[in-house]
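[1] what follows is a predicted protein model with its sequence.
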Amino acid sequence: MVSSTCANCDSMLEQPWHLFYTCQFAQACWEISDVKNEINQSPAELESFAEWFFHILGKLDMERRQSFVMTLWGIWHSRNERVWNNTSPSANWTMSHANDTLKEWLACNVDAGFDTEKRSFAVGMVVRDFNGSFIICKTSLHHGTALVKEAEALAIHEALSWIKGMGHDKVIVESDSKTSVDAIHSEAPDLTEFGLITTACRVLSRSPSSIKIDYIKRQANRTAHSLVKTALQQACFGISYIVPTSISSIIMD
């Protein structure tokens, strides 16, 4: 039976607020993290893990949010190492392991665009590593009409299929279509065309389970948006291993 006492310090009741924040081991991890200042400046009136989590999250940009979340994961992973494998990871090992794991992940931004005159639409996707460096991109043209949400969902589906085909299993797919992302994460039945696409996305994302689908704001999705826009304007589609000029300034930004 697993003890109710915190495995990382063996002195306090294991609750989220303690395990991830007030525990001496957690504090040692945060002290060598990229978000040390935000953690140390946490308001004293915060009384729950949820309040603290969302307060810190609201103070960070996208890259440092990833570091914050991976530190939480590292603390939990070290707890499991103690409970199940009878090891004693140090704070330095925990942070190094969390950072190495984070760097294995890729980000894939996706978007869709329309050419109403030609009754067609295009989807595009840009894959980058943790540091934001370009790896590969793809655009494709689809003839016929579709609702905006259907095209956005198709962009996600095509990205998932493409990623799986390349053998990547640690990828975060990012879309600025909140409607599509929410539908993919929902279990509510939907027999419309849109619902069938989002269901297919859900199935693809679950195998492997390490592929994630997240919503991001339009401004954060400029790379994929510019890629699709230029592909439609130039009627040029395909895969590129070189940064296209249409997104080079954004990639370097």
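    Arrived safely. No experiment lies behind these values; they were computed from the predicted model shown.
[2] use CA for all of it now, contacts and neighbours both
    OK.
[3] how about the helices of the stretch 1-150 of the chain, start to end?
    16-17, 24-31, 36-40, 49-59, 62-85, 91-103, 148-166 (DSSP state H, counting those that start in this stretch).
[4] export the ones you listed as CSV, with columns for distance to residue 202 and mean neighbour count.
    Output for the helices of the stretch 1-150 of the chain, formatted as CSV (distance: least, CA to CA, whole Å; neighbours: other CA atoms under 10 Å):
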stretch, distance to residue 202, mean neighbour count
helix 16-17, 29, 16
helix 24-31, 34, 20
helix 36-40, 35, 14
helix 49-59, 26, 14
helix 62-85, 23, 18
helix 91-103, 23, 17
helix 148-166, 9, 21
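[5] let's bring in a second one:
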Amino acid sequence: MDCPSCHLSAKSIFHCLVDCPFASQCWRKVGFQLNAGETSIFASWFRSSLCRYSKEESARMGMMCWAIRKGRNDLIWQQRHSSVDETVNLAKHSLDQWINAQEFDKQPPIGMIVPGDGSEHWVKPQENTIKVNVDASIAIGRGTFGLGWVARDHTGLLLEVHGRSRNGVVTPEVVEAMGVKEALSWIKSKNWPSS
């Protein structure tokens, strides 16, 4: 199968995220020197690259891979072409949001906290239990919505992540309810022991 972006090479993870001309332009735009000649296996390339970069650069690198992959998925499934600038900006913005979410000591002023507005911080579940958080989103104008959930153990370790995208126009209340229903069905299929 040809690459949906450059239509040249056979599709592989390494080609999609590193070797494709579009991906290479993205990497150059953010200033990463890719030593792609060392291997054509993505996992080997990524592992060796992480050894060369700082923790912050490694995080940027991981988010860049995610943004390139998301752009390719948008091209395949929605026929929406992302520019190099859009892809790089998405990676930077998403990483900034992720870093912000990790800084638990950053508390907004008391007057700014409104229950249910997303300002609350995630709390670990009780020992020997698993916590599943559910969220949903609506892509206004595209006629699609997304459902997603994550499962973490009592130490905060991420166990599994699942997400789905569907076509349709729904209200926020309906899509949130659908997310909870899907997550509950998934939990039931796990046969986790109750404690």
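    Structure's in. What do you need? Owing to the predicted nature of the structure, the values given are computational and were not obtained by experimental measurement.
[6] TM value for the aligned chains?
    With the length set by TM-score structural alignment, normalised by the length of structure 2, the two chains reach a TM-score of 0.57; 135 aligned residues with a CA RMSD of 3.4 Å.
[7] could you dump the helices of the stretch 1-150 of structure 1 to a markdown table with distance to residue 211 of structure 1?
    Shown next, in a markdown table, are those (distance: least, CA to CA, whole Å):
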| stretch | distance to residue 211 of structure 1 |
| --- | --- |
| helix 16-17 | 25 |
| helix 24-31 | 26 |
| helix 36-40 | 28 |
| helix 49-59 | 22 |
| helix 62-85 | 15 |
| helix 91-103 | 13 |
| helix 148-166 | 8 |
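[8] among these, which is nearest residue 251 of structure 1?
    Judged by CA to CA, the one of the helices of the stretch 1-150 of structure 1 that comes nearest to residue 251 of structure 1 is helix 62-85, at 14.5 Å.
[9] in a strand, residue 159 of structure 2, correct?
    Yes: using DSSP: H, G, I helix; E, B strand; the rest coil, the assignment for residue 159 of structure 2 is a strand.
[10] that one against residue 132, yeah?
    No: assessed by CA atoms under 8 Å, residue 159 of structure 2 is found out of contact with residue 132, at 9.7 Å.
[11] which one's more surrounded, those two?
    residue 132 (18 against 12; other CA atoms under 10 Å).
[12] measure that one to residue 70 of structure 2 for me?
    24 Å (CA to CA, to the nearest Å).
[13] repeat for residue 133 of structure 2
    Distance from residue 133 of structure 2 to residue 70 of structure 2, by CA to CA: 22 Å.
[14] one more: residue 102 of structure 2?
    22 Å.
[15] do the same with residue 105 of structure 2
    31 Å.
[16] what do you get for residue 55 of structure 2?
    Distance from residue 55 of structure 2 to residue 70 of structure 2, by CA to CA: 23 Å.
[17] so what's the most centrally placed residue in structure 2 closest to, chain neighbours aside?
    The C-alpha lying nearest the average C-alpha coordinate of structure 2 belongs to residue 66 (CA atoms, centre = their mean; 6.3 Å). Excluding its sequence neighbours, the residue lying closest to residue 66 of structure 2 (CA to CA, 6 or more residues apart in numbering) is residue 91, at 7.4 Å.
[18] and that neighbour, what pairs with it in structure 1?
    Superposed on structure 1 with TM-score structural alignment, residue 91 of structure 2 falls opposite residue 98.
[19] thought its match was touching residue 68?
    No: with contact defined as CA under 8 Å, residue 98 of structure 1 and residue 68 do not form a contacting pair (10.1 Å).
[20] number of nearby residues for residue 184 of structure 1?
    Counted with other CA under 10 Å, residue 184 of structure 1 comes out at 23.
[21] what sits against the nearest residue to it once chain neighbours are set aside?
    Closest residue in space to residue 184 of structure 1, ignoring its immediate chain neighbours: residue 198 at 5.0 Å, by CA to CA, 6+ apart. Each residue near residue 198 of structure 1 by CA atoms under 8 Å, 6 or more residues apart in numbering is listed here: 153, 157, 180, 183, 184.
[22] so the closest residue to the fourth one other than its chain neighbours is in which element?
    Pointing back at residue 183 of structure 1 there. In space, and not counting its chain neighbours, residue 183 of structure 1 is closest to residue 198: 6.3 Å by CA to CA, 6+ apart. Assigned by DSSP states H and E, residue 198 of structure 1 belongs to helix 193-205.
[23] check residue 145 of structure 2 too.
    Counting by DSSP H and E, residue 145 of structure 2 is found in strand 144-153.
[24] before we move on, back to that, how far off centre is the helix holding residue 198 of structure 1?
    The chain centre lies 18 Å from the centre of helix 193-205 of structure 1; the measure is CA atoms, centre = their mean, to the nearest Å.
[25] angle of that helix against helix 148-166?
    20 degrees (axes from the mean of the first three to the mean of the last three CA atoms, to 10 degrees).
[26] span of stretch 73-86 of structure 2 from start to end?
    14 Å.
[27] my bad, should have said stretch 196-212 of structure 1
    19 Å.
[28] flag every buried residue along it.
    197, 198, 199, 201, 202, 204, 205, 211, 212 (16 or more other CA atoms under 10 Å).
[29] could you work out the most separated pair of the contacts of residue 198 of structure 1?
    157 and 183 (12.7 Å).
[30] next one: the residue nearest to residue 184 of structure 1 from residue 156 of structure 1, what distance?
    9 Å.
[31] check residue 222 of structure 1 too.
    Residue 222 of structure 1 is 16 Å from residue 156 of structure 1, by CA to CA.
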